[in-house]
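1. I'd like to go over a predicted model; first the sequence, then the structure.
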Amino acid sequence: MTIEILQTHSLLASCEEALAARYTVHKLHEMTDKDAWLAENGPRIRAHAGSGVQADLMDKLPNLEIIASFGVGYDNIDTAAAKARNIRVTNTPDVLNDAVAELTIGLMISMARRIPQSDQFVRQGKWPGANFGLFSELTGKTVGILGLGRIGKEIASRAQAMKMRVVYYGRHYQPSVPYIYYDNLEEMARDSDWLVVIAPGGKGTEGIVSRKVLEALGPEGRIVNVARGTLIDEPAMVELLQNGGLGGAALDVFEHEPQVPAELLTLDNVVLSPHQGSATHQTRDAMGALLVANLEKHFAGEPLISAVV
């Protein structure tokens, strides 16, 4: 008898194919009466593939052994509840570092050089009658990185390649990196032209980019968020973008995504992206392969590749 696993949302096609080749997969998100199905079949489920698992679902899966999450962030999994139930949790770190770092620099260049606006300028036939204007560049600017973890370090190295000065804020000073450390986020924002947010989500970081931090970044400062929308005081950010208190924002994530504040859609000093940090063929395939590999390791009784719990 094959091992039975549960999905609660769609995954990449290659990942779903790999899961189906190894296990009996049940797709809860495609079922009409989910509660009835769980009541009858929940005890047979030994693994969950995907993310977004809370304690109430764990209660309906009494024999759940492992949650293999698709993504590096796991703030949408109740890890405390999983630990209390002896449920292992894995994620997919490292394989997406380059893709997220690339998008971050892309968002910065798009904002500094106003690439979305210049594209529209040409498409609308305005070029023959006017010059587009002069704007900013990254060279010589200071970028403050909130969260110098694996992805943060990749962003930092790319920023250095753009001849930017790199500083960082985090819970701890890292003696192995050559960048200036700040133990006060507001002070770092005041010293930065760009603030890149790439810290983990969760209760410990909610609203860490407060109004005071945004005001310290100032009218010439720009913020880039490729982490979680909850890290920024979004209403304060919108207000400051509207009144000139903040120079600009390049956002791949939002507090209540996929809903985006209507005010942002009308502003010319923002660049918006639909949570695409890891969205490349190469990276998503690697994430799916790591998810499957963690499940294989677990059911073979071997050490997990990327354990969270």
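-> Nice, thanks for sending it over.
2. Only C-alpha atoms from now on, for both contacts and neighbour counts.
-> Fine.
3. Tell me where the stretch 1-150 of the chain has strands.
-> Shown for the stretch 1-150 of the chain, the strands assigned by DSSP state E, counting those that start in this stretch span residues 4-7, 24-27, 45-49, 66-68, 88-90, 142-146.
4. Quick one: those as CSV, columns for distance to residue 129 too.
-> Converted to CSV, these look like this (distance: least, C-alpha to C-alpha, whole Å):
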stretch, distance to residue 129
strand 4-7, 55
strand 24-27, 56
strand 45-49, 56
strand 66-68, 56
strand 88-90, 57
strand 142-146, 36
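5. could these be laid out in TSV, adding mean neighbour count and distance to residue 135?
-> TSV is the format used below for those (neighbours: other C-alpha atoms under 10 Å; distance: least, C-alpha to C-alpha, whole Å):
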stretch	mean neighbour count	distance to residue 135
strand 4-7	21	47
strand 24-27	16	50
strand 45-49	24	46
strand 66-68	27	45
strand 88-90	23	44
strand 142-146	27	17
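6. between the ones you listed, which gets nearest to residue 156?
-> Nearest to residue 156, of all the strands of the stretch 1-150 of the chain, is strand 142-146, at 7.6 Å by C-alpha to C-alpha.
7. following the closest one, which helix or strand comes up?
-> Once the chain leaves strand 142-146, the next helix or strand it forms, by DSSP states H and E, is helix 150-161.
8. Run through who's touching that next one.
-> Residues outside helix 150-161 that contact it (C-alpha atoms under 8 Å, 6 or more residues apart in numbering): 94, 97-98, 100-102, 104-105, 143, 145-146, 165-166, 198.
9. That one: what's the following helix or strand?
-> That would be, after helix 150-161 and using DSSP H and E, strand 165-169.
10. Relative to the whole chain's centre, how far out is the helix or strand that that next one is followed by?
-> Next along the chain after strand 165-169, taking DSSP H and E as the criterion, comes strand 180-182. From the chain centre to the centre of strand 180-182 is a distance of 23 Å (C-alpha atoms, centre = their mean, to the nearest Å).
11. OK, contacts around the residue sitting nearest the centre point of the chain?
-> Taking C-alpha atoms, centre = their mean, the centroid of the chain lies closest to residue 227, which sits 3.8 Å from it. By C-alpha under 8 Å, 6+ apart, residue 227 lies in contact with 197, 198, 199, 200, 201, 252, 253.
12. One more: residue 22?
-> Residues in contact with residue 22 (C-alpha under 8 Å, 6+ apart) are residue 2.
13. ok, now how distant is it from residue 4?
-> The gap separating residue 22 from residue 4 is 10 Å, by C-alpha to C-alpha, to the nearest Å.
14. For stretch 135-143, buried residues please.
-> Buried residues in stretch 135-143, counted by 16 or more other C-alpha atoms under 10 Å: 138, 141, 142, 143.
15. Spatially, what comes nearest to the last one if we skip its sequence neighbours?
-> Leaving aside its chain neighbours, residue 143 sits nearest to residue 194 (4.6 Å; criterion: C-alpha to C-alpha, 6 or more residues apart in numbering).
16. here comes the other one, which I'd like you to weigh against the first:
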Amino acid sequence: MSATYVLALIPLPDATLDALRRAYALHYLPDGWPETWPAGVDLTRVRAVVTNGSTGLSEARMAALPALEIVSAFGAGYENVDVAAAARRGIVVTHAPGANAATVADHAIGLLLALARGYAPLTEAVRGGNWRTSRGERATLTGARLGIVGMGRIGRLIAARARGFDMTLGYHTRGPHADAPGRYYSRLTELAAASDFLVIACNGGPATKHLVDREVLYALGPHGYVVNVSRGSVLDTRALLDALAERAIAGAGLDVIEHEPEVPFELLDHPDVLVTPHIAGRSPASLIAQRDALIASLTQHFTHTPVEFAVRTV
């Protein structure tokens, strides 16, 4: 029986690579679609692509893979996979919904605590010998107002954790959810104005590009903090830099950056900005869940059984 060729265009954990190599002929290009293809890669034989929401797969690249049958996003996001083009070509698109949601929610709460309590600048103050002069009051989460942008799996898990701090909850989505915790705000600026902390946990993609803009940040106010654990494109970087420079907000916690991995030096130099390298969803448990979802999707497709985690098109 001929080998089934899989093309992986993103960095993958060793355990996931091992699982793919046991079952398939794997072409592993962790730096993405190359300008020049390595010897031995026959694009006409590739039947599956492994990508993620950030890297995605365009229609033009699908067209370069005439045998392509399935595109699997490693993780929940698939915003840069051209799902409509895939549907037209009869290509299945899959993802791993909820696989890393709990880890992302934990990371968001960690950023909130670290920003409010000033863990990073206070550690630097102590290192600099400024113990006595750095013991001013800091904000805390208990009883504070939390606004959540997006109320999917991650947003709901953030809300559940926030309840442990007796936080007042508000949220913004395209429409209200009857079973969602907290008060619904149809206008994001109104949610920001009613929040001490604003957490971005919505989907990425064109529909949410720069959803959190200058108006939203300035509505958050000089004592407010913004945290982004969704996609860098949702938060307008220029507006954020201006708001920080003008002290229109108190600080920011960013796991994603609009043009990552390039990070503006102004963010790195700001004492009340925390930046982590897009790892909110990475934990041993989440990576195992993502691996299992990926392998299950490929197995189901190639054995002609219903694909549980297929993206449904309208």
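-> Perfect, thanks for sending it. Because the structure is a prediction, the values reported are computed rather than measured.
17. before we move on, the earlier item: aligned counterpart of the residue nearest to residue 143 of structure 1 in structure 2, please.
-> Here residue 194 of structure 1 is matched to residue 197 in structure 2, going by TM-score structural alignment.
18. Please apply the same query to residue 138 of structure 1.
-> Using TM-score structural alignment, residue 138 of structure 1 pairs with residue 141 in structure 2.
19. residues in contact with its match?
-> Here residue 141 of structure 2 is in contact with 112, 113, 116, 165, 167 (criterion: C-alpha under 8 Å, 6+ apart).
20. Report the separation between it and residue 87 of structure 2.
-> 45 Å.
21. Please apply the same query to residue 77 of structure 2.
-> Distance of residue 77 of structure 2 to residue 87 of structure 2, given as C-alpha to C-alpha: 17 Å.
22. Which one's more surrounded, those two?
-> Shown here are residue 77 of structure 2 and residue 87; by other C-alpha atoms under 10 Å, residue 77 has more neighbours (23 against 14).
23. what do we get in structure 1 for the more buried one?
-> Residue 77 of structure 2 maps onto residue 73 in structure 1, by TM-score structural alignment.
24. Residue 234 of structure 2 now?
-> Match for residue 234 of structure 2 (TM-score structural alignment): residue 231.
25. Its match: what's it in contact with?
-> 197, 201, 205, 206, 207, 208, 209.
26. hmm, try it at 7 Å
-> In this structure, residue 231 of structure 1 makes contact with 201, 205, 206, 207, 208, 209, judged by C-alpha atoms under 7 Å, 6 or more residues apart in numbering.
27. Against residue 233 of structure 2, how distant is the residue mapped onto the second one from structure 2?
-> By that I understand residue 205 of structure 1. In structure 2, residue 205 of structure 1 lines up with residue 208, judged by TM-score structural alignment. According to C-alpha to C-alpha, residue 208 of structure 2 and residue 233 of structure 2 sit 8 Å apart.
28. And those two? Which one has more around it.
-> residue 233 (21 against 14).
29. and that one, that one's in a helix?
-> Yes - counting by DSSP: H, G, I helix; E, B strand; the rest coil, residue 233 of structure 2 is part of a helix.
30. what's the burial count for the nearest residue to residue 29 of structure 2 once chain neighbours are set aside?
-> Nearest non-adjacent residue to residue 29 of structure 2, counting by C-alpha to C-alpha, 6+ apart: residue 9, 5.0 Å away. When neighbours are defined as other C-alpha under 10 Å, residue 9 of structure 2 has 21 of them.
31. And for residue 157 of structure 1?
-> The tally of other residues near residue 157 of structure 1 (other C-alpha under 10 Å) stands at 14.
32. From the chain's centre, how far out is stretch 278-288 of structure 1? Work that out for me.
-> Distance, centroid of stretch 278-288 of structure 1 to centroid of chain: 14 Å (C-alpha atoms, centre = their mean).
33. Can you give me the stretch of structure 1 that the longest helix seen in structure 2 aligns onto?
-> Looking across structure 2 with DSSP state H, the single longest helix is helix 284-302. Under the alignment (TM-score structural alignment), helix 284-302 of structure 2 falls on residues 281-299 in structure 1.
34. Roughly how far does residue 172 of structure 1 sit from residue 252 of structure 1?
-> For residue 172 of structure 1, the distance to residue 252 of structure 1 equals 26 Å [C-alpha to C-alpha].
35. likewise residue 52 of structure 1?
-> Distance from residue 52 of structure 1 to residue 252 of structure 1, counting by C-alpha to C-alpha: 19 Å.
36. do the same with residue 171 of structure 1
-> 24 Å.
37. before we move on, what about residue 41 of structure 1?
-> Distance from residue 41 of structure 1 to residue 252 of structure 1, by C-alpha to C-alpha: 38 Å.
38. still on that earlier bit, between residue 52 and residue 252 of structure 1, who's got more neighbours?
-> residue 252 (22 against 17).
39. Quick one: map the more buried one onto structure 2.
-> Match for residue 252 of structure 1 (TM-score structural alignment): residue 255.
40. that older thread, out of the contacts of residue 227 of structure 1, list just those in strands.
-> residue 197 (DSSP state E).
41. Could you dump the contacts of residue 227 of structure 1 into CSV and include distance to residue 29 of structure 1?
-> Listed next are the contacts of residue 227 of structure 1 as CSV, based on distance: C-alpha to C-alpha, whole Å:
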residue, distance to residue 29 of structure 1
197, 32
198, 30
199, 30
200, 27
201, 25
252, 26
253, 24
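42. Looking at the contacts of residue 227 of structure 1, which is nearest residue 190 of structure 1?
-> residue 197 (14.9 Å).
43. Pull the number of nearby residues for the closest one.
-> 26.
44. what ranges do the helices span in the stretch 201-314 of structure 2?
-> 214-220, 237-245, 265-269, 284-302 (DSSP state H, counting those that start in this stretch).
45. Sort out which residues of the first one are buried, please.
-> What that stands for is helix 214-220 of structure 2. 214, 216, 217, 218, 219, 220.
46. which among the contacts of residue 141 of structure 2 end up buried?
-> Looking at the contacts of residue 141 of structure 2 with 16+ other C-alpha under 10 Å, the buried ones turn out to be 112, 116, 167.
47. Mind telling me what the last one corresponds to in structure 1?
-> This points to residue 167 of structure 2. For residue 167 of structure 2, the residue aligned by TM-score structural alignment is residue 164.
48. quick one, what contacts that match?
-> Here residue 164 of structure 1 is in contact with 138, 139, 140, 141, 142, 143 (criterion: C-alpha under 7 Å, 6+ apart).
49. For residue 142 of structure 1, list the residues it contacts.
-> Applying C-alpha under 7 Å, 6+ apart, the residues near residue 142 of structure 1 are 164, 165, 166, 192, 193, 194.
50. Same check for those, but in structure 2.
-> Conservation of the contacts of residue 142 of structure 1 in structure 2, assessed by both residues aligned by TM-score structural alignment, their matches' C-alpha atoms under 7 Å: retained contacts are 164, 165, 166, 192, 193, 194.
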